[in-house]
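Undergrad: Could you look at this predicted model? Sequence included:
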Amino acid sequence: MKQAIVWGGATLLLLGLARVVSAQEGETGKADPARVQATAPTDGELRKAWKALKPEDQRRAAEWFSQEARHLPCFQNTLIAYMLGSLEKDRYDWPEPGPQETFDPALHCPAQPIPRVPQAIYSAEYQSTWKQLLG
């Protein structure tokens, strides 16, 4: 009986997420947002269904929703698609980042030059200071 309740909750959750995703299609005229809103489960029902899922099922549902959300016709996704489409080189072929620029006291405050020296994050001094700051 409990397994049936969990699967029923998972089904309700996935249906609710699918309706939320499909409601976004209203921007393109594919769905009627008023109809989707009227048939969508309530927030409380979705929360109850989510809590009834096992952690593995929650992870799978979150992955599914994440994959579906990448294809929504929203402004952010159109910007990402435009930028990736306009790249003149492989989007994964970027050079390694160089050293991060730091504050230059001679340039920014010549009257009070305090030298800034980047710390080696694996040094014992850095690690002990970090532990003191975090408590």
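TA: Alright, I've got the coordinates.
Undergrad: Only C-alpha atoms from now on, for both contacts and neighbour counts.
TA: Fine.
Undergrad: Mind naming the longest helix for this protein?
TA: Longest helix in the chain, counting residues (DSSP state H): helix 2-23.
Undergrad: Second structure follows, compare the two:
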Amino acid sequence: MNPRPRRGVLAATFVAPAVLAADPAVAATADAPLIALCDTMSDVLRDLSATPADLDDTSPEWRPYDRIADAMCAARPETMEGIMAMARATMAHARDGGGADDDEPDGVVAVWAWAIVRHLLRVGGAT
């Protein structure tokens, strides 16, 4: 079973609104749901790999993956912990996802990797 990127993932613009929290404790709390969700990527991919290869990507088995993908596309993490969670999920997908387009410049791994770079620059004050 090869988890494949969804059209919504590739069409995402990574422009979800977020308020930059001045207090690090507030920012960490704001990133907590994203962190928890991203940290499930390896398990979700393992579960998907145990499903039939011809499973339609609208099947209920895809919902956990869709939740992670949608969250990562809409994310605007405010802490390094949030960005690192996105990086771990991206690495899990690159390592275990097996998608045919993972090496493509517009594949889901590349899209998420560039988002992580933008978040690092933003949170680090470079942009």
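TA: The structure has been received and is ready for your questions. Quantities reported herein were computed from a predicted structural model and do not represent experimental measurements.
Undergrad: Tell me how the two chains score on TM-score.
TA: Aligned and superposed, the two chains score 0.34 in TM-score terms (TM-score structural alignment, normalised by the length of structure 2); 74 aligned residues with a Cα RMSD of 4.2 Å.
Undergrad: which helices and strands does the longest helix of structure 1 pack with?
TA: Helix 2-23 of structure 1 makes packing contacts with helix 33-39, helix 43-52, helix 55-69 when contacts are defined by 3 or more Cα pairs under 8 Å, 6 or more residues apart in numbering; DSSP states H and E.
Undergrad: Mind doing that once more with 6 Å?
TA: Where contact means 3 or more Cα pairs under 6 Å, 6 or more residues apart in numbering; DSSP states H and E, helix 2-23 of structure 1 is packed against helix 43-52.
Undergrad: hmm, who's touching the helix it packs on?
TA: Residues outside helix 43-52 of structure 1 that contact it (Cα atoms under 6 Å, 6 or more residues apart in numbering): 6, 9, 13.
Undergrad: how about 8 Å then?
TA: Residues outside helix 43-52 of structure 1 that contact it (Cα atoms under 8 Å, 6 or more residues apart in numbering): 6, 8-10, 12-13, 16, 58.
Undergrad: Filter those down to the buried ones and hand me the PyMOL line.
TA: In PyMOL, this line selects whichever of the contacts of helix 43-52 of structure 1 come out buried by 16 or more other Cα atoms under 10 Å:
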select buried, resi 6+9+10+12+13+16+58
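Undergrad: And the contacts of helix 43-52 of structure 1, which is closest to L79 of structure 1?
TA: L79 of structure 1 has its nearest neighbour among the contacts of helix 43-52 of structure 1 in G16, at 26.8 Å by Cα to Cα.
Undergrad: For that closest one, give its distance to K48 of structure 1.
TA: For G16 of structure 1, the distance to K48 of structure 1 equals 12 Å [Cα to Cα, to the nearest Å].
Undergrad: list residues touching both of those two?
TA: Residues touching both G16 of structure 1 and K48 (Cα under 8 Å, 6+ apart): none.
Undergrad: If you drop the residues flanking it in sequence, what lies closest to G9 of structure 1?
TA: What sits nearest to G9 of structure 1 in space, not counting adjacent residues and going by Cα to Cα, 6 or more residues apart in numbering, is A49, at 4.2 Å.
Undergrad: now the one you found: how far from L14 of structure 1?
TA: Using Cα to Cα, A49 of structure 1 is found at 9 Å from L14 of structure 1.
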